[in-house]
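Participant: predicted model and sequence below, questions to follow.
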Amino acid sequence: MDGAPYLRKVDLRNYSAYKELSLALEKMFSCFTIGELNHSSNWMEYVLTYEDKDGDWMLVGDVPWE
């Protein structure tokens, strides 16, 4: 991983599944918060997305990891 916290590159070869990638991204961005956090729950609501080569936004996990 390199770059600014909000413009990082991630080498997907370092992860074997979406779950590992999700945990790494959660750790990478844990220093950022939006609004108030509800400390009674230990989860944050977000959806992982990426922009494909055609410029379309895709949900991470919609295609097989391989």
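Facilitator: Ah, there it is.
Participant: hey, let's count contacts and neighbours off CA atoms from now on
Facilitator: Fine.
Participant: so Asp52 versus Leu7, what's the distance?
Facilitator: 16 Å (Cα to Cα, to the nearest Å).
Participant: count the neighbours of the residue lying closest to Phe29 once chain neighbours are set aside for me.
Facilitator: Spatial nearest neighbour of Phe29, chain neighbours left out: Pro5 (6.9 Å); criterion: Cα to Cα, 6 or more residues apart in numbering. Other residues lying near Pro5 total 13 when counted by other Cα atoms under 10 Å.
Participant: put this next to the previous one:
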Amino acid sequence: SSSGDAEASPMSLTDSGFQNSLYSCMQDTTHELLHGAGQINSSNQTKNFVKVYKSGSVGRSLDISRFSSYHELREELGKMFAIEGLLEDPLRSGWQLVFVDKENDILLLGDDPWESFVNNVWYIKILSPE
């Protein structure tokens, strides 16, 4: 029994050491990210990819940090899915843009302030008039 414990000891020390160094590394990175976030004026410094889905099309990934407004995002989505001009006026065209946030709530694109949207969007759905 004691020889079994002796064999297990080095392994658990190694695992523990690895976990500690990994945890320490994650702590440092998290601290740097949180500390650095206050010093960066533009959200364009980090990429923020979200999936965009439209029925009848393959879902696509889009870096929303490239945009600074809903207008720019709508234009790009129109080009991406070959429906230019249809996303700007949902009442006229019938096309709707909604997004699902990280709490799994479905919201109309444009209802939240831009920064709040960028920080909370999980994915975007383009709903056709049908």
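Facilitator: All right, it came through fine. Predicted model, so just to flag it, every value in this text is computed and none were measured.
Participant: residues contacting Leu59 of structure 1?
Facilitator: Leu59 of structure 1 is in contact with Val47, Leu48, Thr49, Tyr50, counting by Cα atoms under 8 Å, 6 or more residues apart in numbering.
Participant: which of these fall within strands?
Facilitator: Secondary structure defined by DSSP state E assigns Thr49, Tyr50 of the contacts of Leu59 of structure 1 to strands.
Participant: now the contacts of Leu59 of structure 1: which count as buried?
Facilitator: Buried by 16 or more other Cα atoms under 10 Å: nothing, out of these.
Participant: spatially nearest residue to Lys125 of structure 2 (excluding sequence neighbours)?
Facilitator: In space, Lys125 of structure 2 is closest to Tyr53, 4.8 Å off (Cα to Cα, 6+ apart).
Participant: quick one: the helices in structure 1?
Facilitator: 18-28 (DSSP state H).
Participant: spatially central residue in it, please.
Facilitator: Nearest to the geometric centre of structure 1 sits Leu25, at 4.2 Å (Cα atoms, centre = their mean).
Participant: so what's the residue mapped onto Val10 of structure 1 from structure 2 up against?
Facilitator: In structure 2, the residue paired with Val10 of structure 1 is Leu62, using TM-score structural alignment. By Cα under 8 Å, 6+ apart, the contact set of Leu62 of structure 2 is Asn48, Phe49, Val50, Lys51, Val52.
Participant: show me what Met28 of structure 1 aligns to in structure 2.
Facilitator: So, by TM-score structural alignment, Met28 of structure 1 is matched to Met80.
Participant: from Leu73 of structure 2, how far out is that match?
Facilitator: Taking Cα to Cα, one finds Met80 of structure 2 at 10 Å from Leu73 of structure 2.
Participant: among the contacts of Leu62 of structure 2, who's most crowded?
Facilitator: Val52 (22 neighbours).
Participant: residue contacts, that residue?
Facilitator: Applying Cα under 8 Å, 6+ apart, the residues contacting Val52 of structure 2 are Gly59, Arg60, Ser61, Leu62, Tyr123, Ile124, Lys125, Ile126.
Participant: secondary structure class of the fifth one, three-state.
Facilitator: Classification of Tyr123 of structure 2 into helix, strand or coil gives strand, according to DSSP: H, G, I helix; E, B strand; the rest coil.
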